[in-house]
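Asker: Next come a sequence and a model predicted from it.
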Amino acid sequence: MNDAASTPLSPIGRRSGRVRDGTVTLAHGSGGKAMRDLVDDVFVAAFDNPALAPLEDQARFALADLARDGDRLAFTTDSYVVDPLFFPGGDIGELAVNGTVNDLAVSGARPRFLSCAVILEEGFPVADLRRIAASMQRAAAAAGVAIVTGDTKVVPRGGADKLFLTTSGVGVIPAGVQIAATRARPGDRVLVNGCIGDHGVAILAARDDLALEVPVTSDTRPLNGLIDALREACPDVHCLRDATRGGLATVLNEFARAAGIGVHLDEAALPVRETVKGVSEILGLDPLYYANEGLLAAVVPPDRAEAALAAMRAHPAGRDAALIGEIDSAPAGRVILHTGFGGGRIVDMLVGEQLPRIC
């Protein structure tokens, strides 16, 4: 059977290309047939959906369909340069989809569509690229979103470190939803949906130069379903943010500064695995500053805190949820950690980066 006869038809009726090379070459970024074959065989095959199928230079949507979900759009973008690309509990593709979904969801938006731009280094294994694209599609399906457009560039060997991803997302915010850092009020309670620091330690363990062997996996996961459950139990969530780079400490400082309030944390209430504590003590790092990829901080009114906590714990992404502190009027713009010894210390913004290339 000749090549043309064995090449499958794409959703729009034209014949899809096939990648014959084992590694990415500069020709795969040239805009010609080799590039079309790579896009068809790896990305279109993995992400296949009606909005992507026309393969125009943009995805197109009916405004009426979006308007049925709410009265405002949320739009976000992020780039992913994690090292290594594959780590315990996930990979760069899953991380990119979940990270963008979560950035939309913490605004109260319902994530709908993502784009994906890929920068590849010459020589990158095509098999690894297929694995990452498949991982992205599984993550998108789990979050209920579609990857509808994208771009592929190839740089010469040494011009990048294997692969970088940039994902952008669009979501729709339901009418009446107002979630913002400025809405934190004295008396509010602070909740998290899970254990702190898992992603940071998983990345550390995956890096050959540290030779760590710890049974911790990344917490990368979509949080939009959890947020829906939280908002059903507590419709007036004041603040939400996912604690990625800079960790939980940075997010809480952002709340404190934006609203001009003080955040008071109970050290004993912080959910941190013993393994994460142990690694942190060995390396002299603070779990409050580790990047997380499936952890959010929520600030809710005091009369709904218990209901919100119960709703989070009933969801798979919130089984380890905890009430970790509360909001006060003072000290304005500060986060204070109250220790088991009866003292307190200021938890400031992260200066620099505890761990480079973490997400």
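Answerer: Alright, I've got the coordinates. Fair warning: this is a prediction, and the values are worked out from it, not measured in the lab. Numbering: from 1, shown residues only.
Asker: CA atoms for contacts and neighbours, from now on please.
Answerer: Noted.
Asker: could you pull out the helices for the stretch 201-350 of the chain?
Answerer: 224-233, 247-259, 274-283, 305-313 (DSSP state H, counting those that start in this stretch).
Asker: okay, now residue 5: neighbour count?
Answerer: 9 (other CA atoms under 10 Å).
Asker: Give me the secondary structure label for it.
Answerer: helix (DSSP: H, G, I helix; E, B strand; the rest coil).
Asker: this is the comparison structure:
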Amino acid sequence: MDNIITLAHGSGGSATLDLIENVFRKYFKNDILSAGDDSARLDIGNAKNIVFTTDSFVVTPVFFKGGNIGKLAVCGTVNDLATSGAIPMYLSCGFIIEEGFSMEELEKIVEAMSVTAAECGVQIVTGDTKVVQKGAADKIFINTSGIGILPEGINISGRNAKAGDRIIVSGTIGDHGSCILLERENMGFQAEIKSDCAPLAGLVRALLEGGVEVHVLRDPTRGGVATTLNEIAAQSNVTIQINEESLPVKREVQGVCELLGMDPLYMANEGKLLIFVPGKQADMALKILRENRYGENASIIGEVMEGREPKVVLRALSGGLRIMKLLTGDQLPRIC
């Protein structure tokens, strides 16, 4: 591991995982943390169904097509609760604001948080504000933590992928990463690409209430679909195969990635789910997803293979196989 922190350590890829394993888990190690999911399941007194998560948001630019840092903060935390199967209930929010930041822009950010929280059915019930000197931060950073309730009988985890599972992505991939890249770098592309930033708790509830036996749920944010699938493969000790021809990618996103030498599979998403379900339930899950506005472009993209080592394999359009590894380096830092 590097002797200093680099932007790659915040990419969500291999450097991030090294940092977590070699520093944070080294000192914070406990059974709850070692589960490796995006939310922690807690037993508190007689309550054995509490789910807790936290996340920080440092995206630049603060405002982008399809949202802003406030909407992103609420969606990101609600989605981390939802991917455990929990019903999101309460959020906290902490603000670190740079001296000189516009009060008008702050109000727009807070209003977006309020509107998004209302859509999710959650309340923001506590928070904190710090202001730092000009130059000590980049405009505004937000931390949100969330608490949810896990319904009885739900067991969703990155450790639960099973041979024969079909893998579904709930919509087009790479939208958020491409949007942020274009707005940040001001490259002059004419493509109208919006962030997919969206709250997904309702989509998860529709699946579970529709009787789908969901084994794994994950939102492929930093590091994209390929990195998230590698994390799941390692957690469950399985081989995952995905099919290039089945990947839903918008033409504009594909075009930007080709021009810049990037891969949509490694681009961040902020409003998509990866869903592992038994093969016999895949069509039912797909039907439920496509009836929801946040899942209308859902697609089956691959499956979990029998008796293999943990890895992710892409079957290319040419018919050849390619190993998809964890993201290395800092493809696009400060994406969320």
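Answerer: Okay, I see it. Here the structure is a predicted model, which means the values were calculated and not measured.
Asker: TM-score for the pair, please.
Answerer: The TM-score (TM-score structural alignment, normalised by the length of the second structure) is 0.85; 293 aligned residues with a CA RMSD of 1.5 Å.
Asker: related to what we said a few turns ago, could the helices of the stretch 201-350 of the first structure be laid out in a markdown table, adding distance to residue 206 of the first structure and mean neighbour count?
Answerer: Shown next, in a markdown table, are these (distance: least, CA to CA, whole Å; neighbours: other CA atoms under 10 Å):
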| stretch | distance to residue 206 of the first structure | mean neighbour count |
| --- | --- | --- |
| helix 224-233 | 28 | 20 |
| helix 247-259 | 19 | 22 |
| helix 274-283 | 13 | 14 |
| helix 305-313 | 29 | 21 |
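Asker: ok but residue 331 of the second structure is inside a helix, no?
Answerer: No: per three-state DSSP, residue 331 of the second structure lies outside any helix segment and is coil.
Asker: Tell me how far residue 345 of the first structure lies from residue 334 of the first structure.
Answerer: 10 Å (CA to CA, to the nearest Å).
Asker: the more surrounded of these two?
Answerer: Neighbours were counted for residue 345 of the first structure and for residue 334 using other CA under 10 Å; residue 334 has more, 21 against 11.
Asker: How about the counterpart of the more buried one in the second structure: what's its closest non-neighbour residue?
Answerer: With TM-score structural alignment as the criterion, residue 334 of the first structure lines up with residue 311 in the second structure. Leaving aside its sequence neighbours, residue 311 of the second structure sits nearest to residue 239 (CA to CA, 6 or more residues apart in numbering; 4.9 Å).
Asker: Could you check how far the counterpart of the one you found in the first structure is from residue 358 of the first structure?
Answerer: Alignment note (TM-score structural alignment): residue 239 of the second structure maps to residue 262 of the first structure. Applying CA to CA, the value for residue 262 of the first structure to residue 358 of the first structure is 29 Å.
Asker: do residue 74 of the first structure as well
Answerer: With CA to CA as the criterion, residue 74 of the first structure and residue 358 of the first structure are 25 Å apart.
Asker: These two: which has the busier surroundings?
Answerer: residue 358 (23 against 18).
Asker: Please say which position in the second structure the more buried one maps to.
Answerer: By TM-score structural alignment, residue 358 of the first structure lines up with residue 335.
Asker: Residue 191 of the first structure too?
Answerer: So, by TM-score structural alignment, residue 191 of the first structure is matched to residue 168.
Asker: Would you mind measuring from the match of residue 334 of the first structure to residue 167 of the second structure?
Answerer: From residue 311 of the second structure to residue 167 of the second structure the distance is 15 Å (CA to CA).
Asker: quick revisit: please look at the match of residue 191 of the first structure and residue 301 and confirm they touch.
Answerer: Yes: applying CA atoms under 8 Å as the test, residue 168 of the second structure and residue 301 come out as touching, 5.7 Å apart.
Asker: if you count what's nearby, which of the two comes out ahead?
Answerer: residue 168 (26 against 19).
Asker: ok, for residue 249 of the first structure, nearest residue in space, not its chain neighbours?
Answerer: residue 288 (5.2 Å).
Asker: what about the residue nearest to residue 311 of the second structure, how many neighbours?
Answerer: 24.
Asker: Can you name the residues that contact it?
Answerer: 233, 304, 305, 306, 307, 308, 309, 310, 311, 312, 313 (CA atoms under 8 Å, 6 or more residues apart in numbering).
Asker: what lines up against residue 88 of the second structure once you look at the first structure?
Answerer: So residue 88 of the second structure corresponds to residue 111, using TM-score structural alignment.
Asker: for its match, what are its contacts?
Answerer: 101, 104, 105, 144, 145, 169, 170, 171, 172, 224.
Asker: rerun at 6 Å
Answerer: 101, 171 (CA atoms under 6 Å, 6 or more residues apart in numbering).
Asker: Then residue 76 of the first structure?
Answerer: Counting by CA under 6 Å, 6+ apart, the residues that residue 76 of the first structure touches are 168, 169.
Asker: 7 Å instead, please
Answerer: 100, 103, 104, 168, 169, 170 (CA atoms under 7 Å, 6 or more residues apart in numbering).
Asker: Quick one: those residues as a markdown table, columns for distance to residue 87 of the first structure too.
Answerer: As requested, the contacts of residue 76 of the first structure are exported to a markdown table (distance: CA to CA, whole Å):
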| residue | distance to residue 87 of the first structure |
| --- | --- |
| 100 | 19 |
| 103 | 22 |
| 104 | 24 |
| 168 | 23 |
| 169 | 24 |
| 170 | 27 |
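Asker: Thanks a lot, see you next time.
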